[in-house]
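In: any chance you can model this:
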Amino acid sequence: MVDRPRSARRRPSGRCGRHGPPRVLPRHQRLRNLIGEDLSPSHTHSNIEVLSDVARVLADPVRLQLLAIIGAAREISCTQLVAQADVTASTVSYHIKMLTEEGLVSIIVDGRRRYVRYEPHHVRQFARSITAPGLFGGN
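Out: Sure, this is the predicted structure:
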């Protein structure tokens, strides 16, 4: 490893904290594939599993509040997010990790600063998928 000043070192991060990247789960990729996929009974089980994962993440009031703040700003620094959300930095970090794993937000690293970016296409895909006519056997 090349010795660099501490400020020049880049490390990947998926959260607002200093805990390193979250484990990468392919759930948000599966959510992307739901649109345009046949909702026949053979596919319904895996679709419902993906949708329930996203719904579980959105069901938490703190995560929903954070997503609303991020969505209103489109992109916000983690420091500003902590100040606006009125919760501790560790709480924000944990919930941002959950939202990142589902692909609802992404983290942008700029030096020592981290910004959270809203991913509206994933939210729209979830909304379209949950209202799909064939999902629950309707026409």
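In: switch to C-alpha atoms for all contacts and neighbour counts from now on
Out: Noted.
In: buried sites along stretch 47-58?
Out: 47, 48, 50, 51, 53, 54, 57, 58 (16 or more other C-alpha atoms under 10 Å).
In: for the fourth one, pull up the helix or strand it's in.
Out: Spelled out, that is residue 51. helix 41-58 (DSSP states H and E).
In: show me what that helix is packed up against.
Out: Counting contacts by 3 or more C-alpha pairs under 8 Å, 6 or more residues apart in numbering; DSSP states H and E, helix 41-58 packs against helix 27-34, helix 120-130.
In: so what's the gap between that helix and the chain middle?
Out: Centroid separation for helix 41-58 versus its chain: 16 Å, with C-alpha atoms, centre = their mean, to the nearest Å.
In: name the surrounding residues that touch that helix.
Out: 27, 30-31, 34, 39, 63-64, 98-99, 102, 126, 129-130, 135 (C-alpha atoms under 8 Å, 6 or more residues apart in numbering).
In: make it 7 Å
Out: Here helix 41-58 makes contact (C-alpha atoms under 7 Å, 6 or more residues apart in numbering) with 27, 30, 31, 34, 64, 98, 99, 102, 135.
In: likewise for stretch 117-137?
Out: Contacts with stretch 117-137, where a contact means C-alpha under 7 Å, 6+ apart, come from 32, 34-35, 39, 44, 70-71, 74-76, 103-107, 139.
In: and this one, please, so the two structures can be compared:
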Amino acid sequence: MVGAVAIDETLCMDVRNDETVALRLAALSHPRRIQILRYLSSVEHCCCKEVVGQLDLAQSTVSQHLKVLVEAGLVRFVTDKQRSRYEVDRPAVAELSRSISRLLSDCC
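Out: Next up, the predicted model:
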């Protein structure tokens, strides 16, 4: 019975990880969000206005895309006095990369 408990705990951890991976991949399912993540990866941090300056999108559209990336845990949002600052959550992106690699490796 002890072995069954260990398997169930491992399965629960896998399910939580799978849910996180799915959420993050869904956030990256839009080409503009991929562009935003690439831009944010090239800078230490920036505000929404700087992202708008890099893309041909309205500020409200960029804000919505940033919100999705933050909710998925790929981007961090920090308030800095009167400005909002965004930066890539590099450990989260690295974990997503490892998870995708494991998935594709298991499938092959």
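In: could I get the TM-score for this pair?
Out: Once superposed, chain against chain, the TM-score is 0.78 (TM-score structural alignment, normalised by the length of the second structure); 100 aligned residues with a C-alpha RMSD of 2.6 Å.
In: now, which of the contacts of stretch 117-137 of the first structure lie within strands?
Out: Here DSSP state E is the test, and those give 75, 76, 105, 106, 107 as lying in strands.
In: which of the contacts of stretch 117-137 of the first structure are buried?
Out: 32, 34, 39, 44, 70-71, 75-76, 103-107.
In: check which helix or strand covers residue 85 of the second structure.
Out: strand 83-88.
In: follow-up on the earlier one: and of the ones in strands among the contacts of stretch 117-137 of the first structure, the nearest to residue 83 of the first structure?
Out: Nearest to residue 83 of the first structure among these, counting by C-alpha to C-alpha, is residue 76 at 11.1 Å.
In: and the aligned partner of that closest one in the second structure, how far from residue 90 of the second structure?
Out: Under the alignment (TM-score structural alignment), residue 76 of the first structure pairs with residue 46 in the second structure. Note on residue 46 of the second structure: its distance to residue 90 of the second structure, by C-alpha to C-alpha, to the nearest Å, is 15 Å.
In: quick one: map residue 99 of the first structure onto the second structure.
Out: Per TM-score structural alignment, residue 99 of the first structure is aligned with residue 69.
In: give me the buried positions along the strand or helix carrying its match.
Out: Secondary structure from DSSP H and E places residue 69 of the second structure in helix 59-71. For helix 59-71 of the second structure, burial by neighbour count (16+ other C-alpha under 10 Å) applies to 59, 62, 63, 65, 66, 67, 68, 69, 70.
In: equivalent analysis for stretch 49-58 of the second structure, please.
Out: For stretch 49-58 of the second structure, by 16+ other C-alpha under 10 Å, it's 51, 52.
In: burial check on the closest residue to residue 43 of the second structure other than its chain neighbours, number of neighbours?
Out: Leaving out its chain neighbours, the residue that sits closest to residue 43 of the second structure by C-alpha to C-alpha, 6 or more residues apart in numbering is residue 87, at 7.9 Å. Residue 87 of the second structure has 21 neighbours, counted by other C-alpha atoms under 10 Å.
In: how close does the spatially most central residue of the second structure sit to residue 29 of the second structure?
Out: The centre of the second structure sits closest to residue 74, judged by C-alpha atoms, centre = their mean, with a distance of 2.3 Å. Relative to residue 29 of the second structure, residue 74 of the second structure is positioned 13 Å away (C-alpha to C-alpha).
In: next one: the strand holding residue 85 of the second structure to chain centre, how far?
Out: 14 Å.
In: kindly report the same for stretch 110-128 of the first structure.
Out: Distance, stretch centre to chain centre, for stretch 110-128 of the first structure: 6 Å (C-alpha atoms, centre = their mean).
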